[in-house]
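Student: Sharing a sequence plus its predicted fold:
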Amino acid sequence: MNRPLSSSLWLLLATIVLVAALVPFDGAISQRAQALPPAIVAFNERITDFGTFAWMIYGSGSIVIIAYILHRVSRSDGFSSKTKTAWRLALYFLVTIGSASALVHLLKFVIGRARPELFLEYGAYSLTPFAHNGLFESFPSGHSTAVGSFFGAFAMLAPRLRILFALGALTIGITRVVVGAHYPSDVAAGLLLGLWVALMTAFIFAQKNWLFRLDEQGWPRPKSSPDAPVTT
């Protein structure tokens, strides 16, 4: 089995196990999270929208991406190298975030899980596929998928800072439970979905020798990384 397919299957299995482990506790955790002190809920409401796809493409998130691209370009030698680095980085972020957005919205529409605000009426496990209603698009969490792809992309490009990126994604994911927009399993599925897209996009780029190369174990590493030897 080739490495991309193997990695994809392992991540899918991890997602299924984690989501399945959280599902029995979704209702209880959601209700307790929303009952936290008003100051905590208010704080989570202020930061939760940092996890939208729009924020990443059109808002401050795009500034972060542009700043990172400019930093990488400044380290490249020659106009040709700078140009290739710039457009390949832009393409990597665009493909990762764009693909994650398309995939999560399709899954939301097909699955149709009722959001926590409908808990008293529908419970935590009600599914209404193809409802064309945002109240029935809880699984997976779109915000969590967005931050999973956003921070996942940075984690692939700067592996030494992966813990910080993981904490950033997890923080935004937790806010979705606190503000009552999603259940914990929605968040877990979204975060891992975004990460999976970032990883698979990195594999594709590594096959083209763009930004990444495969290490001795067959994993994509940034080409500038000293611990990422080229495979033969």
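Tutor: Arrived safely. Just so we're clear, the structure is a prediction, and the values are computed from it rather than from any experiment.

Student: drop to CA atoms for contacts and neighbour counts, all remaining ones
Tutor: OK.

Student: Centre-most residue in the protein?
Tutor: Among the residues of the chain, residue 148 comes closest to the average C-alpha position under Cα atoms, centre = their mean, at 1.5 Å.

Student: That one and residue 79, how far apart?
Tutor: 33 Å (Cα to Cα, to the nearest Å).

Student: And residue 190, by the same measure?
Tutor: 39 Å.

Student: repeat for residue 221
Tutor: On the measure of Cα to Cα, residue 221 and residue 79 end up 24 Å apart.

Student: So those two - more neighbours on which side?
Tutor: It is residue 221, of residue 221 and residue 79, that has more neighbours when counted by other Cα atoms under 10 Å, with 24 against 10.

Student: host element of that one?
Tutor: Taking DSSP states H and E as the criterion, residue 221 maps to strand 220-222.

Student: next helix or strand past the helix or strand hosting residue 104?
Tutor: In this assignment (DSSP H and E), residue 104 forms part of helix 79-111. Sequence-wise, the next helix or strand downstream of helix 79-111 (DSSP H and E) is helix 119-122.

Student: residues of the helix holding residue 104 that come out buried?
Tutor: 82, 85-86, 88-89, 92-93, 95-101, 103-105, 107-111 (16 or more other Cα atoms under 10 Å).

Student: just checking, what packs against it?
Tutor: Counting contacts by 3 or more Cα pairs under 8 Å, 6 or more residues apart in numbering; DSSP states H and E, helix 79-111 is packed against helix 60-74, helix 142-157, helix 184-207.

Student: Distance from the chain centre to the longest one, please.
Tutor: Centroid separation for helix 184-207 versus its chain: 6 Å, with Cα atoms, centre = their mean, to the nearest Å.

Student: Pasting the second one now:
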Amino acid sequence: MLRRFTRDVITGQGFTHSCDVRQVMIVALLKKSAFFSNLSQKAAPMVNIFTGPDLKRWSPITYLFILIFAPAIFFVTAMWIDAPVTNALTNWPPQIINFFELLTRLGESDWILIPTLLFWGVAPVSNLLPLGYRLQWRLRTFGAGCGFVFAAVALPGLVSALIKRGLGRARPVHMDELGTLHFSPQWGDWTFQSFPSGHTTTAFALATAIYLLTGRWGALAYIGAVLIALSRIVDGVHYFSDVVAGTFLGVGGALWVYHQYRKRKWGFDGHKKGHRLRWAVPYKI
């Protein structure tokens, strides 16, 4: 009977014209969740290409193609797309701009790195406390997960900080006088640290780590990452190409960390198929 009710809810059958709003909302949510679940399952093989055994099949020609193709895309985007997108998004209504100014704070890494590092260091000593076996196991598991999140966010964030200071791309505040392709390394001047977007890198690295740890519903974190990336353009502190580069750096860095964990069996089971692996405790019990 429960199976029949679920089928009727998903298909919308069995409802009359006088059905209340709650039933309509349930139908809409279930249909959207079914679509989202299928989309997440289709993304699993793609993740495995960058983390699993398929990664070893990449040839040097593939890496060479990426090294040539990526800069070409950047220059095309910087020359013809960055300026129009910046002018369009920074002229949005003030109410929308104020919303994105509040949202962009979530792209900073301190509120992520400090708690995860703290709990990662404290969780292993839980066996010294007079706690039950089940609670100790869960604390150590959660601590190991915090360690993975810390590494997945900190590594691409560090790379982003070094690249943006080394390249010294001028931010949109200098667009009228210097253009979109001016580079002048200024380690002490934040207005010359535009490429790539650090907030975007952090947001997508965190979203990827959450997705790898929690499965299909964790992919909802990418919605927040997209909004944070958009906020950097709306606030006029990054170009569209900065955000795109930060997206690839955040996702790629988190996947690389995950690949290292998976290869060394640090917390994840070493299964060869699929990317959603059971989280295991890396400490002896």
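Tutor: Looks like it came in fine. None of these values were measured; they are calculated from a predicted model.

Student: so what number do they get for TM-score?
Tutor: For this chain pair, the superposition-based TM-score is 0.78 by TM-score structural alignment, normalised by the length of the first structure; 212 aligned residues with a Cα RMSD of 3.4 Å.

Student: now, of the helices and strands packed on helix 79-111 of the first structure, which is deepest in the fold?
Tutor: Ranked by mean neighbour count under mean count of other Cα atoms under 10 Å, these are led by helix 142-157, which reaches a mean of 28.

Student: I'd like to know how many residues surround residue 54 of the first structure.
Tutor: So residue 54 of the first structure, with other Cα under 10 Å, has 14 neighbours.

Student: Give the aligned equivalent of it in the second structure.
Tutor: Pairing criterion TM-score structural alignment: the partner of residue 54 of the first structure within the second structure is identified as residue 110.

Student: Could you measure from the residue of the first structure positioned farthest from its centre over to residue 84 of the first structure?
Tutor: Distance from the C-alpha centroid of the first structure, by Cα atoms, centre = their mean, peaks at residue 78 (33.3 Å). Distance, residue 78 of the first structure to residue 84 of the first structure, by Cα to Cα: 10 Å.

Student: host element of the counterpart of residue 42 of the first structure in the second structure?
Tutor: With TM-score structural alignment as the matching criterion, the partner of residue 42 of the first structure in the second structure is residue 98. In the assignment (DSSP H and E), residue 98 of the second structure maps to helix 94-103.

Student: and if you look at residue 213 of the first structure?
Tutor: strand 212-214.

Student: which parts of that strand are buried?
Tutor: 212-214.

Student: For residue 140 of the first structure, list the residues it contacts.
Tutor: 104, 107-108, 185-187, 189-190 (Cα atoms under 8 Å, 6 or more residues apart in numbering).

Student: which one of these is nearest residue 162 of the first structure?
Tutor: For these, the closest approach to residue 162 of the first structure (Cα to Cα) belongs to residue 190, at 17.7 Å.

Student: For residue 159 of the second structure, see how far away the alignment partner in the second structure of the closest one is.
Tutor: Residue 190 of the first structure maps onto residue 246 in the second structure when the alignment is built from TM-score structural alignment. Residue 246 of the second structure is 10 Å from residue 159 of the second structure, where distance means Cα to Cα.

Student: Same question for residue 236 of the second structure.
Tutor: Counting by Cα to Cα, the gap from residue 236 of the second structure to residue 159 of the second structure is 23 Å.

Student: Same question for residue 207 of the second structure.
Tutor: With Cα to Cα as the criterion, residue 207 of the second structure and residue 159 of the second structure are 18 Å apart.

Student: ok, now residue 85 of the second structure?
Tutor: 26 Å.

Student: what's the average per-residue distance for stretch 186-197 of the first structure once overlaid on the second structure?
Tutor: Compared with the second structure after the fit, stretch 186-197 of the first structure shows a mean deviation of 0.9 Å (mean Cα distance after the TM-score superposition for the first structure).

Student: what does that stretch rub up against?
Tutor: Under Cα under 8 Å, 6+ apart, the answer for stretch 186-197 of the first structure is 8, 11, 15, 18-19, 96-97, 99-100, 104, 138-153, 169-170, 173-174, 176-177.

Student: The same query, at a cut-off of 6 Å, please.
Tutor: Here stretch 186-197 of the first structure makes contact (Cα atoms under 6 Å, 6 or more residues apart in numbering) with 96, 100, 139-141, 144-145, 148-149, 152, 173.
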